[in-house]
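Colleague: With the input below, show me the fold.
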Amino acid sequence: MRDTLFLPPLIAILLLSLAGCASRGELDDEAIARIPDAVPKVEPLAKSGNPESYVVFGRRYFTQKSARGHVERGLASWYGRPFHGRRTSSGETYDMYAMSAAHKTLPLPTYARVTNLENGRRVVVRINDRGPFHDGRVIDLSYTAAVKLGMKRQGTARVEVQAIDPRRRFWSFLPFLADHSEAESDTGRPTRAAASLQN
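Modeller: Alright, predicted model coming up:
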């Protein structure tokens, strides 16, 4: 009987504690830094979010048949708590602490390496949503991806988005190869790393 009487106040305290944690919001940057990047793997296309084309704000977008070879530069933005727990275009639940992103035309899901051109930081994300529908913006990152790229405070950053083909065994070496793809020797000829990319 004593335990029974004590249980409701204990539950109330626990609930208040959890509510406090939720109201405090985001994990600190140190905790987020320990969240690993997305790990590319072969996946089927999502059952939703991959129409041949779709219209947003009067503009029609055409979904790419393949992400292979996709590289683009532009502004990245990020979206966080107001969308946390909502459904994404692929039908999955948006998690602001996951390494995910939104893109207007790449197939869902697509894995991509995103490089912050302003500070050199890189992350790998899994694209499972559509957006951002703002002129000049090429990708919308999760809160965690934005923190790891060092762009949380300013809200946007110039980035390069490079699609990853998980079927390639050495996709993890892509940043190294990209850094050397245009390198030349003293003779003006491409280096071995650059030449290997051209073959």
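Colleague: hey, let's count contacts and neighbours off CA atoms from now on
Modeller: OK.
Colleague: To what extent is residue 158 buried, counted in neighbours?
Modeller: 18 (other C-alpha atoms under 10 Å).
Colleague: Would you do the same for the sequence below? I want to compare the two.
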Amino acid sequence: MMVGFGKFAAVFGMLAAASGAVSPAAAQSGTASWYGSGHRTASGERYNPNGLTAAHRSLPFGTRVRVENRRTGRSVVVRINDRGPFIHGRIIDLSRGSARALGMGGTTYVSLRVVD
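Modeller: Predicted coordinates for the structure are as follows:
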């Protein structure tokens, strides 16, 4: 039973069914990267490198996601306001501020959970 993953599973379940992609369980953890420059996000906001925001390929703008660094156990809640990452194998692209909160240097293995 996926208690606490309801909204996350529902979003990914619909997307997986529509696109023939992998199951929601496979989309809950993977590699995260971060980016520190940009002018505007895909949502139209001005990019704030120190903000607690992130880019995700399919979650709706405004969705709040708890990102946990699986190596250290540190976590941060970010708001999705951009699209990406566009590098194969990565599931989320964090702002510099979000990456700093997780103690990231480059890329790291994370788990994602949508927060209500």
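Colleague: TM-score for these two?
Modeller: Overlay of the two chains. TM-score (TM-score structural alignment, normalised by the length of the second structure): 0.77; 94 aligned residues with a C-alpha RMSD of 1.4 Å.
Colleague: Now for residue 109 of the second structure: which residues touch it?
Modeller: When contacts are counted by C-alpha atoms under 8 Å, 6 or more residues apart in numbering, residue 109 of the second structure touches 29-32, 69-71.
Colleague: where do the strands sit along the first structure?
Modeller: 53-56, 59-62, 71-79, 100-102, 110-116, 122-129, 137-142, 157-164 (DSSP state E).
Colleague: Give me the range in the first structure that stretch 72-82 of the second structure lines up against.
Modeller: Under TM-score structural alignment, stretch 72-82 of the second structure corresponds to residues 119-129 of the first structure.
Colleague: I misspoke; the intended subject was stretch 54-61 of the second structure.
Modeller: With TM-score structural alignment as the criterion, stretch 54-61 of the second structure aligns to 101-108.
Colleague: Quote the end-to-end distance of the matching stretch.
Modeller: End-to-end distance for stretch 101-108 of the first structure, by C-alpha to C-alpha, to the nearest Å: 10 Å.
Colleague: could you dump the contacts of residue 109 of the second structure to a markdown table with distance to residue 85 of the second structure and neighbour count?
Modeller: As requested, the contacts of residue 109 of the second structure are exported to a markdown table (distance: C-alpha to C-alpha, whole Å; neighbours: other C-alpha atoms under 10 Å):
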| residue | distance to residue 85 of the second structure | neighbour count |
| --- | --- | --- |
| 29 | 14 | 20 |
| 30 | 12 | 16 |
| 31 | 10 | 16 |
| 32 | 9 | 23 |
| 69 | 17 | 23 |
| 70 | 19 | 15 |
| 71 | 21 | 12 |
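Colleague: what about the first structure, which of these hold up?
Modeller: When you map the contacts of residue 109 of the second structure onto the first structure and apply both residues aligned by TM-score structural alignment, their matches' C-alpha atoms under 8 Å, the shared contacts are 29-32, 69-71.
Colleague: got those residues as TSV, with distance to residue 62 of the second structure columns?
Modeller: Below are those laid out as TSV (distance: C-alpha to C-alpha, whole Å):
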residue	distance to residue 62 of the second structure
29	20
30	21
31	21
32	19
69	21
70	24
71	27
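Colleague: Quick check: of those, which lies closest to residue 15 of the second structure?
Modeller: residue 29 (16.4 Å; C-alpha to C-alpha).
Colleague: Tally up the residues packed near residue 83 of the first structure, please.
Modeller: Neighbours of residue 83 of the first structure (other C-alpha under 10 Å): 14.
Colleague: correction: residue 18 of the second structure
Modeller: Other residues close to residue 18 of the second structure by other C-alpha under 10 Å number 9.
Colleague: And what about it, helix, strand or coil?
Modeller: helix (DSSP: H, G, I helix; E, B strand; the rest coil).
Colleague: For residue 93 of the second structure, see how far away it is.
Modeller: Counting by C-alpha to C-alpha - residue 18 of the second structure and residue 93 of the second structure are separated by 23 Å.
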